[in-house]
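>>> below are the sequence and a predicted model; questions follow.
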Amino acid sequence: MKPSLQLKLSQHLALTPQLQQSIKLLQLSTLELNQEIEQYLLENPLLEREDDFEPAARPAEPGFADALSSGEQAADGSAQAERGESGENGESSESGEGSDYTAEGGDAGVDDGWFAEGSFPSGSRDNDGDDEGDGQDIQAAVTSLKDHLNWQLGLTSLSDRDRSLASFIVEALDDDGYLDQSLDELGEALPHELEVEPEELEIALKHVQNLDPTGVGARSPQECLALQLRARPAGPVRNLALTLAEKHLDLLANRDFTRLKRQLGCDDETLKAVQAMIMGLDPRPGARYAPLETRYIIPDVIVRKVRNQWVASINPDAFPRLRVNRLYADLLQKHRTRGESGGMSGQLQEARWLIKNVQQRFDTILRVSQAIVDRQRAFFDHGEVAMRPLVLREIADILDLHESTVSRVTTQKYMASPRGIFELKYFFGSHVATDTGGACSATAIRALIKQLVGSENAKKPLSDNQIADILGQQGIVVARRTIAKYREGMGIPAANLRKSL
């Protein structure tokens, strides 16, 4: 065949840079959004925060804590709800008509931006020049388990060789304080010229096991509990607990109280005291020295009750207020008249896009949140047992959005309410059929299972079949394996492991 040229017409979808940025901002969490905005602020001089530039002071609007405590301030809540939907000017941010500085318009009113006075309120952002803000990044020093043990070894009267061997064993401990390696393996790791005998490592291990916290240096949970019990005053209950920890811990784990009483030769009351002593021990003595990673959640939406209606509003502390820098915009206007705008026009366009997309992000979050609140009012009134089934498509159809958009909005976005802080994904779940032809949410079933387990007889705990039968009597048809799945998901042990004396 001969090569030839042909003309072909076709249609395809293309994502503009503005749309790509909008999708990217929508799926970011609040922390990731602030990091992204900080990067834009560093790279674009035409963009700035509108935190401390208000010419006149406005009445302070309620913050996060006030919003949760004042549940009946109707006028204030209604005003916030209106601002959450469309701003005080009554103009929709999605249409791009809320600013005098549009893509087609000139530079007039460029300093007002999309977030003029009357938009969502903002919490304090930057603490430049504030002495109190300088200490927020200072963290308290955390002492690790190994540092704590080595410090104690430095106070002992051991010889240098014994102290070095004990410190060597300390370095081999895990975060829980256990020695996972055998002494033979540790001895092989030492240089042969030191000529360390196995008895020396045994003695060094004993020195480590005598340190605080009691139980470190154990090679098994049984040995860890036994070390803690030996440190307690001797007595009948303590002696039985020591025997149980060393020989019959598996029976206690399986709640086989009949065999335990036969093996220990005790009655119910004594076994209860022994069990209470065992339960009071710490099976992970080194965990208290492990560094804790604290995660702070800033809710995107606050829900409160106004005139017997649950209303969602944007959290002012999570909303970044941005605007175009007036000084640079004026300079750009002067250079435009001379035809010398240069690359600043592109930066101005990027600043406008970012401001608009941030506004649209929070508008979409607010719309989705309010739609969720409208369908889960029973949850806010009565709790988890009243949660109704809800899927992403239902919200998408109501708001005329794509299902993927709702998925992005509800991921890593949080809602603060009088019942707690929840991720928006929490309000979605599968459904289970009822005898009346309706549906019950999986979250409500989990809450019912938790209630039934919490009120059961500890001596005769409910089995999965019994829980399924009880729910069936209430008209909720749930299989036994579904009950087991929900129970395991909530961390509730099986019936034989919940049994007690």
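Sure, I can see it. What you are looking at is a predicted structure, and each value in this text was computed from that prediction instead of being measured.
>>> drop to CA atoms for contacts and neighbour counts, all remaining ones
OK.
>>> buried stuff in the longest helix seen in the chain?
In the chain, taking DSSP state H as the definition, the longest helix is helix 344-375. Within helix 344-375, the residues that count as buried by 16 or more other C-alpha atoms under 10 Å are 344-345, 347-348, 350-373.
>>> likewise for stretch 403-422?
Neighbour counts over stretch 403-422 (16+ other C-alpha under 10 Å) mark 403, 405-417, 421-422 as buried.
>>> and the end-to-end length of that stretch?
20 Å (C-alpha to C-alpha, to the nearest Å).
>>> following the longest helix of the chain, which helix or strand comes up?
helix 377-382 (DSSP states H and E).
>>> after that next one, which helix or strand is next?
With elements assigned by DSSP H and E, the helix or strand that comes after helix 377-382 is helix 392-399.
>>> contacts for that next one next, please.
With C-alpha atoms under 8 Å, 6 or more residues apart in numbering as the test, helix 392-399 has contacts from 367, 368, 371, 372, 402, 403, 405, 406, 407, 428.
>>> show me the helices in the stretch 101-250 of the chain, by range?
Along the stretch 101-250 of the chain, the stretches classed as helices by DSSP state H, counting those that start in this stretch are 145-155, 160-171, 183-189, 198-209, 221-230, 236-247, 249-253.
>>> so can I have JSON lines of the ones you listed showing distance to residue 447?
Listed next are these as JSON lines, based on distance: least, C-alpha to C-alpha, whole Å:
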{"stretch": "helix 145-155", "distance to residue 447": "39"}
{"stretch": "helix 160-171", "distance to residue 447": "45"}
{"stretch": "helix 183-189", "distance to residue 447": "49"}
{"stretch": "helix 198-209", "distance to residue 447": "44"}
{"stretch": "helix 221-230", "distance to residue 447": "34"}
{"stretch": "helix 236-247", "distance to residue 447": "35"}
{"stretch": "helix 249-253", "distance to residue 447": "26"}
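>>> who are the contact partners of the spatially closest residue to residue 213 that is not a sequence neighbour?
Sequence neighbours aside, residue 285 is the residue nearest to residue 213 in space, at 6.1 Å (criterion: C-alpha to C-alpha, 6 or more residues apart in numbering). Shown in contact with residue 285 (C-alpha under 8 Å, 6+ apart): 176, 177, 213, 214, 215, 216.
>>> alright, now check it against this:
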Amino acid sequence: MALGLELKLRMGQQLVMTPQLQMAIKLLQMSSLELADYLQEELDKNPLLEREEDRPDEDVVGMSEMLANERASEGSNSPSNEDEPSERNLSEDLPVDASWSDIYGDGSGSFSAPQNFDNTSSSEAPPLENTLVRNETLTDYLLWQLGVSALNEKERLIGTAIIDAIDDNGYLSADLQSIAEMTGTTVEEVEDALVLVQSFEPAGVAARTLAESLLLQLKSRKQAHPPFTTLLENLEDLARRDFRKLKRILKITDEELQEAVELIQSLNPKPGLAFGSEQTNYIAPDVYVRKQDGQWVVEVNTDAMPKLRINREYDNALNGRLSAQDKRFLQDNARSAQWLIKSLEQRSSTIYRVAESIVRFQSNFLEYGREHLKPLILKDVADDIGVHESTASRVTSNKYIHTPRGIFELKYFFSSSLVSQSGENHSSEAVKFKIQKLVESESPSRPYSDEKLAKLLKDQGIIVARRTIAKYRDILNIPSSSRRKQLGSGSSES
């Protein structure tokens, strides 16, 4: 049987991601901390890269000069290599819609090298990260207290096993029988060691239940007596805020019950969380915004945008007598450094332009506060500055802006809209703010239900469904009206 072969020509568009474009996208979505780590890795492995501040007295080597030296060193008789990346524009490497401008835009705009604020850096003080030490963990602290206790070898062994079984919240996660079997001791010996560990700081540690932890904290305050201990025996009724039943059980007045409830609420339900297992990460703003001559001005935090350049000594070596292998090594690293520097410049420019666009859209927020946030989507900013929507998304992730009203992630300024009765759009963040203010102004004994909150917002011209109120309440960590209700007569409004 004969096989028929047929040759067809098909035209189509295909997105080609060059290594250079992949680098640009990778840098764009990095946070300032991730970028700092990445650049340090590049500085360690690429001898042609250096920070500008490392050699303040030298001029930065121009990219055109570097490429000219490279071409001169190669000579006209050197064999060509089609697989080797060329120095042509990035757009020549990419077909159709995968050009540099598709990712970053046309590069137009009023971006200029910004100046730092006076309070953003200090030449005298060491970097903050150099002053930090490893946080002491809960386990470290408990083992230290165990070590200074007068114990024999067996007691120390049991105590160590108990501490190893305490979770991050400070609770004992293993039963006494299993600890006894693991240490080859009796349950009674484990119980004796547990009493010792439960006397350690923080108060309430090594408890097996919430009630036991709270009781240990009362004992440390020398307040483990009725009505407080009786209240701990009825935690479920307290959680339901069934104050009538509690008052009947405890046989106390409203004022005495209020005092007991406030004391229990002042205790720590998770005593172990006072100790962090990881070092704190501090947010370094990528951009600043301030008012100057009546206008909002955006400035890039240059401390979060380190500048790199080509090392002149290695660059000059390209003109010297080198082996083919050494020359190829320097040329490859020079090309890699060139793309990294260009990508960093484009990253800084794009973050600046996105932040500047957000400030234009949200100037009322800067002037008057959260209640005046406008509905905003990524497409609005992308269209405003002429970049792809995915670029705007990458820029707003893990990038922070310092404003007179605090530090915010750029994504904070984007939210959906709710339409008022007059047809005016309201940002969902502004609606959340209004809900929070209404709850803060409610009567403690007669908190607003979700239905009542929806009615109050409708009176302000904002139509919001009750289920949307409930969703926003959860986001704001506001309990339901029944859980917000405090001691006193009356019921929740509906």
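Thanks, I have it. None of these values were measured; they are calculated from a predicted model.
>>> related to what we said a few turns ago, angle of the longest helix of structure 1 against helix 392-399?
Angle, helix 344-375 of structure 1 to helix 392-399, by axes from the mean of the first three to the mean of the last three C-alpha atoms, to 10 degrees: 110 degrees.
>>> helix 344-375 of structure 1 against structure 2, how far on average?
For helix 344-375 of structure 1, the mean deviation from structure 2 after alignment is 1.3 Å (mean C-alpha distance after the TM-score superposition for structure 1).
>>> residues in structure 2 matched by that helix, start to end?
The alignment of helix 344-375 of structure 1 onto structure 2 (TM-score structural alignment) covers residues 330-361.
>>> now the matching stretch, how far from the centre of its chain.
The chain centre lies 22 Å from the centre of stretch 330-361 of structure 2; the measure is C-alpha atoms, centre = their mean, to the nearest Å.
>>> likewise for stretch 420-433 of structure 2?
27 Å.
>>> kindly report the same for stretch 167-182 of structure 1.
Using C-alpha atoms, centre = their mean, the offset of stretch 167-182 of structure 1 from its chain centre is 31 Å.
>>> same check on stretch 144-155 of structure 1?
Using C-alpha atoms, centre = their mean, the offset of stretch 144-155 of structure 1 from its chain centre is 33 Å.
>>> can you tell me what sits against that stretch?
Contacts for stretch 144-155 of structure 1 (C-alpha under 8 Å, 6+ apart): 163, 166-167, 170-171, 175, 177, 208, 211-212, 286, 289-291.
>>> ok, stretch 352-368 of structure 2 next?
109, 111, 287, 296-300, 371-374, 376, 381-382, 384-385, 392, 395, 401, 403-405, 410, 413.
>>> for structure 2, what spans make up the strands?
Remark: strands assigned in structure 2 by DSSP state E are 49-51, 287-292, 295-300, 308-310, 400-403, 406-409, 417-419, 425-427.
>>> and the first one, which residues are buried?
Spelled out, it's strand 49-51 of structure 2. Within strand 49-51 of structure 2, the residues that qualify as buried are 49, 50, 51, counting by 16+ other C-alpha under 10 Å.
>>> same question for the fourth one.
Residues of strand 308-310 of structure 2 classed as buried: 308, 309, 310 (neighbour count, 16+ other C-alpha under 10 Å).
>>> what span of structure 1 lines up against it?
The aligned range for strand 308-310 of structure 2 is 322-324, by TM-score structural alignment.
>>> tell me the contacts of the counterpart of residue 313 of structure 1 in structure 2?
With TM-score structural alignment as the criterion, the equivalent of residue 313 of structure 1 in structure 2 is residue 299. Residue 299 of structure 2 makes contact with 114, 115, 116, 287, 288, 289, 352, according to C-alpha under 8 Å, 6+ apart.
>>> repeat the analysis, applying 6 Å as the threshold.
114, 287, 288 (C-alpha atoms under 6 Å, 6 or more residues apart in numbering).
>>> next one: residue 395 of structure 2
Contacts for residue 395 of structure 2 (C-alpha under 6 Å, 6+ apart) come out as residue 29.
>>> which residue sits closest to the residue nearest in space to the middle of structure 2, ignoring its sequence neighbours?
For structure 2, the residue nearest the mean C-alpha position is residue 398 (6.3 Å; C-alpha atoms, centre = their mean). Of all residues not flanking residue 398 of structure 2 in the chain, residue 31 sits nearest, at 5.1 Å (C-alpha to C-alpha, 6+ apart).
>>> ok, residue 216 of structure 2 next?
Nearest residue to residue 216 of structure 2 in three dimensions, chain neighbours excluded: residue 204, at 4.9 Å (C-alpha to C-alpha, 6+ apart).
>>> what do we get in structure 1 for the one you found?
Using TM-score structural alignment, residue 204 of structure 2 sits opposite residue 215 in structure 1.
>>> cool, residue 172 of structure 2 as well?
Aligned by TM-score structural alignment, residue 172 of structure 2 pairs with residue 179 of structure 1.
>>> so what's the residue count around its match?
A count of nearby residues for residue 179 of structure 1, using other C-alpha atoms under 10 Å, gives 20.
>>> these two touch, right, it and residue 215?
No - with contact defined as C-alpha atoms under 6 Å, residue 179 of structure 1 does not reach residue 215; the gap is 10.8 Å.
>>> kindly provide the distance from the closest residue to residue 338 of structure 2 other than its chain neighbours to residue 325 of structure 2.
In this structure, residue 338 of structure 2 finds its nearest non-sequential neighbour in residue 63, 6.9 Å apart by C-alpha to C-alpha, 6+ apart. For residue 63 of structure 2, the distance to residue 325 of structure 2 (C-alpha to C-alpha) stands at 22 Å.
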